[in-house]
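**Q** with the sequence up front, the predicted model follows.
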Amino acid sequence: MTSGLIMFAVPERKEGESARAGQLRRIERVLVDRGFEVRRALTAHDALAVLRTEAGMVAAVVDWELPKTDADGGEPGGADVLRQADGRFRNLPVFLVTDGDDLQHLASPSSAISGPWRIPPPLSRDGS
């Protein structure tokens, strides 16, 4: 029996074994070892389909820069996935994956994402 479904909406990276990709794989492996089912979505379109069809989701890992189709608007794919997750699930924990450059955009009042969350300041290199 699984402990619940966790969606990993993170694109495959072509640059090989990056530290980020390796860390996400380790996190996924630990979750599976602890009884969670992990559903992968490589594009925003795939992630939205998972959100529409999976009622037992207990958390999501979403890349802000998730690829979208050419017909989609100008905002990153992760923005639409976060908006849909917020509308479909009540209090769903979502872990946002970003390279850090987008944090100021996310915290701005004109951000495409609105909700009761706050973006904490990034940690310094020494962890403080």
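**A** Received the coordinates, thanks.
**Q** going by C-alpha atoms from here, please, whenever you check contacts or count neighbours.
**A** Will do.
**Q** for Ala19, give its distance to His105.
**A** For Ala19, the distance to His105 (CA to CA, to the nearest Å) stands at 24 Å.
**Q** likewise Ile27?
**A** Taken as CA to CA, the span from Ile27 to His105 is 26 Å.
**Q** list the buried residues in the stretch of helix or strand Arg29 belongs to.
**A** Taking DSSP states H and E as the definition, Arg29 sits inside helix 19-33. Under the neighbour-count criterion of 16 or more other CA atoms under 10 Å, helix 19-33 has 21, 28, 31-32 buried.
**Q** what does stretch 85-94 give?
**A** 85-86, 94.
**Q** what's the answer for stretch 5-18, then?
**A** Buried, per 16+ other CA under 10 Å, within stretch 5-18: 5-11.
**Q** can you check stretch 37-50 too?
**A** Result for stretch 37-50 [16+ other CA under 10 Å]: buried residues 37-48, 50.
**Q** now these in JSON lines, with distance to Gly77 and secondary structure?
**A** JSON lines is the format used below for these (distance: CA to CA, whole Å; DSSP: H, G, I helix; E, B strand; the rest coil):
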{"residue": "Glu37", "distance to Gly77": "23", "secondary structure": "strand"}
{"residue": "Val38", "distance to Gly77": "20", "secondary structure": "strand"}
{"residue": "Arg39", "distance to Gly77": "17", "secondary structure": "strand"}
{"residue": "Arg40", "distance to Gly77": "15", "secondary structure": "strand"}
{"residue": "Ala41", "distance to Gly77": "12", "secondary structure": "strand"}
{"residue": "Leu42", "distance to Gly77": "11", "secondary structure": "coil"}
{"residue": "Thr43", "distance to Gly77": "8", "secondary structure": "coil"}
{"residue": "Ala44", "distance to Gly77": "5", "secondary structure": "helix"}
{"residue": "His45", "distance to Gly77": "8", "secondary structure": "helix"}
{"residue": "Asp46", "distance to Gly77": "11", "secondary structure": "helix"}
{"residue": "Ala47", "distance to Gly77": "9", "secondary structure": "helix"}
{"residue": "Leu48", "distance to Gly77": "10", "secondary structure": "helix"}
{"residue": "Val50", "distance to Gly77": "14", "secondary structure": "helix"}
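**Q** and the comparison structure, right after this:
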Amino acid sequence: MAPLPGRTAAILVADDDALVRAVLRMALVAHGHTVVEAFDAASVAEVDAQVPIAIAILDINMPGGTVHDSLDALAARRPMPAVLLLSGDDRPDAAVLARVAGLARKPIELDELHARVAALLSAAPQPEH
């Protein structure tokens, strides 16, 4: 599936597993996206505010803080990126689910990843030219 013209984006991949980050990065870059990585809750907060992150793919369990800490850091960005939460076993509570655009099980199939990213980009406001 080739990226749609104008619908590529900067995507944050936040996961404490380097292999998961690498696989997601390769899959997203192959579709024309720019990928920024974070490996814990603190590094989510440290992502350069000048990078216009459209989507954050966020592992529910990372060291260095809670999922709420990561979501708070993302909520401080303008505009706030859409968040796709990844979870292997945990079912997030309603307060977490209310703050994210979607939930996917790990390991996520790459076709599902691309479909979810495309849907989130389609739902996002178009940048003004």
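**A** That came in fine, so what should we check first? Being a predicted model, the structure only gives us computed values, none of them experimental.
**Q** could I get the buried residues of helix 19-33 of structure 1 as JSON lines with distance to Val62 of structure 1?
**A** JSON lines is the format used below for the buried residues of helix 19-33 of structure 1 (distance: CA to CA, whole Å):
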{"residue": "Ala21", "distance to Val62 of structure 1": "13"}
{"residue": "Glu28", "distance to Val62 of structure 1": "13"}
{"residue": "Leu31", "distance to Val62 of structure 1": "15"}
{"residue": "Val32", "distance to Val62 of structure 1": "17"}
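**Q** of these, just say which sits nearest to Glu65 of structure 1.
**A** Ala21 (14.2 Å; CA to CA).
**Q** Thr43 of structure 1 versus the closest one, what's the distance?
**A** 16 Å.
**Q** can you check Phe95 of structure 1 too?
**A** Separation of Phe95 of structure 1 from Thr43 of structure 1 (CA to CA): 16 Å.
**Q** could you do Trp117 of structure 1 as well?
**A** Counting by CA to CA - Trp117 of structure 1 and Thr43 of structure 1 are separated by 24 Å.
**Q** now stretch 10-19 of structure 2, how far from the chain's geometric center?
**A** Relative to the centre of its chain, stretch 10-19 of structure 2 is centred 8 Å away, using CA atoms, centre = their mean, to the nearest Å.
**Q** correction: the previous question concerned stretch 82-100 of structure 1.
**A** Worked out by CA atoms, centre = their mean, stretch 82-100 of structure 1 lies 6 Å from the chain centre.
**Q** repeat that for stretch 85-105 of structure 2.
**A** 12 Å.
**Q** which one of the buried residues of stretch 85-94 of structure 1 is nearest to Val62 of structure 1?
**A** Nearest member of those to Val62 of structure 1, counting by CA to CA, is Val94, at 7.0 Å.
**Q** what do we get in structure 2 for the closest one?
**A** Using TM-score structural alignment, the partner of Val94 of structure 1 in structure 2 is Val83.
**Q** quick check: its match is in a strand.
**A** Yes: counting by DSSP: H, G, I helix; E, B strand; the rest coil, Val83 of structure 2 is part of a strand.
**Q** count the neighbours of whatever residue of structure 2 lines up with Gly56 of structure 1 for me.
**A** Residue pairing (TM-score structural alignment): Gly56 of structure 1 is matched to Pro52 of structure 2. The number of residues packed near Pro52 of structure 2 is 16, by other CA atoms under 10 Å.
**Q** now Pro52 of structure 2: closest residue in space that isn't a chain neighbour?
**A** Counting by CA to CA, 6 or more residues apart in numbering, Pro52 of structure 2 lies nearest to Ala10, which is 6.4 Å off, once chain neighbours are set aside.
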